[in-house]
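[1] Okay, structure incoming, though there's no sequence with it:
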């Protein structure tokens, strides 16, 4: 039975999509069967794997609105051991379209149930907002992984996100847990990055991953080539960091 992890933070630009792409790819590289579901209307995870956001194939939009079977939306072996369900701008209208659907908070969960047995991990890349799409992802997930950028406002919004996770747990998904917090865009040259890490550790009584993702130029370049970092530059510090994070995630199972 696949473990479903939602990668969420309502703050944009924190490395959420970068983490979704590269954690998934490193889990797949380690021999795990992985399904990535892009639930962000911007479709950056889709293009980050070299896939078109304008393709006419079935996307997560059709899956959530129950217009197609989830199996018909899966693109297989985008990289070895890794399948994906893509997203595009149509998904931005899903909030309104879902109004007419019964049990709309469970739409994604019921679709995923059909294929869970085929995967070790199902990774959900959420939009940078606490929307109905994010609620759908959290209702479908076992755990939520939260990337936090090493910057001054890192803790801002985190309290709200944890409150949302607890609310979903109470009302919709009693099994939901916080997978943990992972620090991204760490710059060892600045005292600020170190202070942010220490501040969050002091204020957050949650699981914090030992792996810290560095600010890395190769990591920033990889999406424009449509490749995860472990394929784009296998020996870069970004690739090594995401391999370490994947090992930690597998250790939590």
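    Ah, there it is. It should be emphasised that the depicted structure is a prediction, and the values quoted were computed from it without experimental measurement. Numbers count the residues shown, from 1 in each chain.
[2] contacts and neighbour counts: CA atoms only from here.
    Will do.
[3] Which secondary structure elements does the lengthiest strand in the chain sit against?
    When every strand of the chain is counted residue by residue (DSSP state E), the longest turns out to be strand 177-186. Identification of packing neighbours for strand 177-186 by 3 or more C-alpha pairs under 8 Å, 6 or more residues apart in numbering; DSSP states H and E yields strand 143-149, helix 158-171, strand 208-214.
[4] Residue 14: which of the ones you listed is closest?
    Between residue 14 and the helices and strands packed on strand 177-186, the tightest spacing by C-alpha to C-alpha is seen for strand 143-149, at 4.8 Å.
[5] circling back: okay, the helices and strands packed on strand 177-186, which one's buried deepest?
    strand 143-149 (a mean of 25; mean count of other C-alpha atoms under 10 Å).
[6] Give me the contacts around that strand.
    With contact meaning C-alpha atoms under 8 Å, 6 or more residues apart in numbering, strand 143-149 is reached by 4-9, 13-16, 19, 138, 154, 165, 176-186.
[7] that older thread, using JSON lines, lay out the helices and strands packed on strand 177-186 together with distance to residue 54.
    Formatted as JSON lines, the helices and strands packed on strand 177-186 follow (distance: least, C-alpha to C-alpha, whole Å):
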{"stretch": "strand 143-149", "distance to residue 54": "28"}
{"stretch": "helix 158-171", "distance to residue 54": "31"}
{"stretch": "strand 208-214", "distance to residue 54": "31"}
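[8] hang on, the earlier thing: relative orientation of the longest strand of the chain and strand 208-214 in degrees?
    Here strand 177-186 points in a direction 30 degrees away from that of strand 208-214 (axes from the mean of the first three to the mean of the last three C-alpha atoms, to 10 degrees).
[9] which residues touch strand 177-186?
    Applying C-alpha under 8 Å, 6+ apart, the external contacts of strand 177-186 come out as 5, 14-15, 142-150, 165, 169, 193, 197, 206-216.
[10] the residue most distant from the middle of this structure, which is it?
    residue 191 (28.3 Å; C-alpha atoms, centre = their mean).
[11] Please compare the first structure with the one that follows:
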């Protein structure tokens, strides 16, 4: 059964998609090789376009659908299994043959409004709890259909904690927060931690309302990884080191930070432009080495059951 991990942050531009892509590629490429499903839950579709060209994506989505199709099915439109939507081997390089993709589309942008508009009025606390769980379990139910076909399922979430991200968290066995070592990210990760804890408490409460015998407090293991660390000598580099030390020293995150990190070298930008992992575009480069380390640590932090 697959280990399902969400990659989250409340803000964009923090290396979330790049990290999802590279860890997925590393799991699939390096021994012991794993079968990986990438799910793009972000309407910006950046993970999707790291895996394929626009014309192929456009044709594929018209024929087979996208992640948005899963939510449309819940809303009463055309029923389609996630199995039918999965894009097998979207990348042509043989080294990446173990990776499949659930592509995204911009139509996911208004999924919260569409789900809320279809919500029936609840008259009892049990109905409220059931609606709460139903709206946030759409992706989880879809993933269960295919989970046995994969070793890892990695979900690239949008930079918020709205329903698409909540669906990803409800479907997950754990989550990874990517953050840059700057002041705003340091402040934000504390807020993010509190909000996710609140979401999980709400899930537990809803489950207990529906089933009074359910007294288990479900939690999700999570970790933090620093990415795009500034390597320019001088003040900025010192700030990065100080912020990493600050987060690692916080009581809430004791033992939660990856030892590995990635750095802001051009190799990663060049690889992204070529729609390739740095392992293939710039073998032996700084981030080739760093992402290999991060992927190795990822396996240890999120082992298969």
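    Received the coordinates, thanks. Bear in mind that the values here come from a model prediction, so they are computed numbers and not experimental data.
[12] Need the TM-score from the superposition.
    The pair, once superposed, lands on a TM-score of 0.94 when counted by TM-score structural alignment, normalised by the length of the first structure; 253 aligned residues with a C-alpha RMSD of 1.6 Å.
[13] Residue 61 of the first structure - nearest residue in space that isn't next to it in sequence?
    Nearest non-adjacent residue to residue 61 of the first structure, counting by C-alpha to C-alpha, 6 or more residues apart in numbering: residue 91, 5.2 Å away.
[14] How about the contacts made by the residue opposite that neighbour in the second structure once aligned?
    In the second structure, residue 91 of the first structure lines up with residue 108, judged by TM-score structural alignment. Neighbouring residues of residue 108 of the second structure by C-alpha under 8 Å, 6+ apart: 41, 42, 43, 67, 68.
[15] Now, those residues that are in helices?
    Within these, residues falling in helices by DSSP state H are 67, 68.
[16] of the contacts of residue 108 of the second structure, closest to residue 300 of the second structure?
    Proximity of the contacts of residue 108 of the second structure to residue 300 of the second structure (C-alpha to C-alpha) peaks at residue 41, which lies at 24.8 Å.
[17] so that closest one makes contact with residue 164?
    Yes. Residue 41 of the second structure is within contact range of residue 164, at 6.7 Å (criterion: C-alpha atoms under 8 Å).
[18] Overlap in contacts, those two.
    In contact with both residue 41 of the second structure and residue 164: 157, 158, using C-alpha under 8 Å, 6+ apart.
[19] who's more crowded, these two?
    For residue 41 of the second structure and residue 164, the more surrounded residue by other C-alpha atoms under 10 Å is residue 41, and the numbers stand at 29 against 25.
[20] corresponding residue for that one in the first structure?
    Under the alignment (TM-score structural alignment), residue 41 of the second structure pairs with residue 39 in the first structure.
[21] Contact partners for that match?
    With C-alpha under 8 Å, 6+ apart, residue 39 of the first structure has these contacts: 60, 87, 91, 124, 125, 126, 127, 133, 134, 137.
[22] and these, which of them are in helices?
    Using DSSP H, the contacts of residue 39 of the first structure in helices are 60, 133, 134, 137.
[23] what two of the residues you listed are the furthest from one another?
    Farthest pair in these (C-alpha to C-alpha) is 60 and 134. Separation: 13.0 Å.
[24] re earlier: show the buried residues in the contacts of residue 108 of the second structure.
    Neighbour-count burial (16 or more other C-alpha atoms under 10 Å) is assigned, among the contacts of residue 108 of the second structure, to 41, 42, 43, 67, 68.
[25] Once you drop chain neighbours, what's closest to the fourth one?
    Take residue 67 of the second structure and drop its neighbours on the chain: the residue closest to it by C-alpha to C-alpha, 6+ apart is residue 104, 5.5 Å away.
[26] Residue 38 is in contact with that neighbour, correct?
    No. Residue 104 of the second structure lies out of contact with residue 38 (C-alpha under 8 Å); the separation is 10.6 Å.
[27] what number of residues lie near residue 227 of the first structure?
    Counted with other C-alpha under 10 Å, the neighbours of residue 227 of the first structure add up to 23.
[28] Can you classify the aligned residue in the second structure for it as helix, strand or coil?
    For residue 227 of the first structure, the aligned position in the second structure is residue 276, judged by TM-score structural alignment. Look at residue 276 of the second structure: counting by DSSP: H, G, I helix; E, B strand; the rest coil, its state is coil.
[29] tell me which element the spatially closest residue to residue 276 of the second structure that is not a sequence neighbour falls in.
    Distances taken as C-alpha to C-alpha, 6+ apart place residue 50 nearest to residue 276 of the second structure, at 7.1 Å, with adjacent residues excluded. Using DSSP states H and E, residue 50 of the second structure falls within helix 46-51.
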